[in-house]
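Asks: okay, sequence plus prediction incoming.
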Amino acid sequence: MSRTAASLRALPDRPESVVHGDLVPPNVHLDEAGHPVAVLDFGFCTTVGDPAFEAAVTAAVRDMYGPDAAHHTAELTRLFARELGHAEEVLDLYRKAYALITYDLIGTGPHDGHFRWCAALLR
């Protein structure tokens, strides 16, 4: 935890915007043509922060527990880094921060999938 906190403090000043913190398909409202028109469900982890935090979390939570989750996270991380200009190491750091702030929000202990997922991000 102390390494992650120190690394976050060492980041240069970053741009800020509203960060949803749980940007997954069910939280994106599409119109009839399939174009995104709104983001729903603000509240879980909504705050003001670096847009790279949103990209980092979105890359990881799109497929958290599936057999190809690590591959999907890596692919989305590379895509977001390339297309949005975020450094991959910053995205990895923000995922660790997300793990620290959400590890106990969903389940109640080490047998919960979210807890294990967060612990793995911190290893």
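Replies: Sure thing, it's come through. From a predicted model like this one, the values you see are computed outputs, not experimental measurements.

Asks: please make it C-alpha for all contacts and neighbour counts, starting now.
Replies: Fine.

Asks: strands along this protein, start to end?
Replies: All strands of the chain, identified by DSSP state E, fall at 17-19, 28-30, 36-39, 47-49.

Asks: ok, which of those strands comes nearest residue 77?
Replies: Within the strands of the chain, the stretch nearest residue 77 is strand 17-19; the backing value is 17.0 Å (C-alpha to C-alpha).

Asks: next, the buried residues of that closest one.
Replies: Counting neighbours by 16 or more other C-alpha atoms under 10 Å, one finds that the buried residues in strand 17-19 are residue 19.

Asks: next one: it to chain centre, how far?
Replies: For strand 17-19, the distance between its averaged C-alpha position and the chain's averaged C-alpha position is 13 Å (C-alpha atoms, centre = their mean, to the nearest Å).

Asks: adding another structure so you can compare the two:
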Amino acid sequence: MLEIRPGPYCVTIEAELPGVPLHTVAPAFGTAGWERARDCVVDVLAALAEVEAPEVVRRMTVLDEADPFRPEGVSWIEALTALVRRRVARFGDQLAPVIDDFDAKVELLLNELAELKEPETRVVHGDVTAGNILVDDDLWPVALLDLGLLTMPGDPVFDAAAAAGLYDIWSPRVREVEAAFDQAFVEQLGYDAEQLIVYRRVHSLLIANAHDEDPYGRDSAVPLAANLFNR
């Protein structure tokens, strides 16, 4: 890494990371070779699941919030429940018109979340997408980018649930993609299928308005959350 000071600012220049984004080279879902792209994502998630959350992650904030997501002494389930309630309080007026029985579904989801077993704390990336994984010519992962949006100390199963939904989030076949990933998570990582679905609905609520400041709504995932909750 080279550090220079062209004026009052400090600028760092780093070597370019190897690899290309997975989404630029991955075969389309359902075509020959797609399973290799799926397994690439599974490999990344399996590696993350082995990483204990360092102290700096415990001090991190998520989304546009100012305070740490999980203060000292607060459990993962408690912190995640509180985050969902804060997001619903801020953006529920946008979600309620498009999600049937919205308040009841949120409470049911939080009850399901409360019944989950408290996990061993690991690093949750929170945004494992095909654009954030760099791969080599054989679709093996070589780098993972863009920690920060929902990076937190928590449950690796949440990371997997989110990654399945994010992999091809705008595709009309997104439910099929999620199901294919869930099968791999159950078979290869030993995750519980119902827990994946609970976490995916939680994640959809968290990111539905993640870019709400965009006046054009280009990044709004409100309709996607509605589709998941209304199916």
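Replies: Received the coordinates, thanks. Predicted model only: the values in this text are computed from it and were never measured.

Asks: columns distance to residue 89 of structure 1 on top of the strands of structure 1, output as CSV?
Replies: Putting the strands of structure 1 into CSV (distance: least, C-alpha to C-alpha, whole Å) gives the following:
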stretch, distance to residue 89 of structure 1
strand 17-19, 19
strand 28-30, 26
strand 36-39, 27
strand 47-49, 17
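
Asks: nearest to residue 5 of structure 1, out of those?
Replies: When the strands of structure 1 are ranked by distance to residue 5 of structure 1, counting by C-alpha to C-alpha, first place goes to strand 47-49 at 15.2 Å.

Asks: equivalent range in structure 2 for that closest one?
Replies: On structure 2, the counterpart of strand 47-49 of structure 1 by TM-score structural alignment is residues 152-154.

Asks: tell me where structure 1 has helices.
Replies: Using DSSP state H, the helices of structure 1 run over 2-10, 51-61, 69-84, 88-102, 113-122.

Asks: relative to residue 22 of structure 1, which of those is closest?
Replies: helix 51-61 (6.8 Å).

Asks: post-alignment, the closest one versus structure 2, mean distance?
Replies: Average distance, helix 51-61 of structure 1 versus aligned residues of structure 2 after superposition (mean C-alpha distance after the TM-score superposition for structure 1): 0.8 Å.

Asks: and the helices of structure 1, which is most packed in?
Replies: helix 51-61 (a mean of 23; mean count of other C-alpha atoms under 10 Å).

Asks: chain center to that one: distance?
Replies: Centroid separation between helix 51-61 of structure 1 and its chain, computed with C-alpha atoms, centre = their mean, is 3 Å.

Asks: tell me what angle it forms with helix 69-84.
Replies: An angle of 150 degrees separates the directions of helix 51-61 of structure 1 and helix 69-84 when computed by axes from the mean of the first three to the mean of the last three C-alpha atoms, to 10 degrees.

Asks: what helices and strands are in contact with helix 51-61 of structure 1?
Replies: In terms of contact count using 3 or more C-alpha pairs under 8 Å, 6 or more residues apart in numbering; DSSP states H and E, helix 51-61 of structure 1 is assigned the packing partners strand 17-19, helix 69-84, helix 88-102.

Asks: okay if I get those as TSV plus distance to residue 1 of structure 1?
Replies: Output for those, formatted as TSV (distance: least, C-alpha to C-alpha, whole Å):
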stretch	distance to residue 1 of structure 1
strand 17-19	22
helix 69-84	22
helix 88-102	7
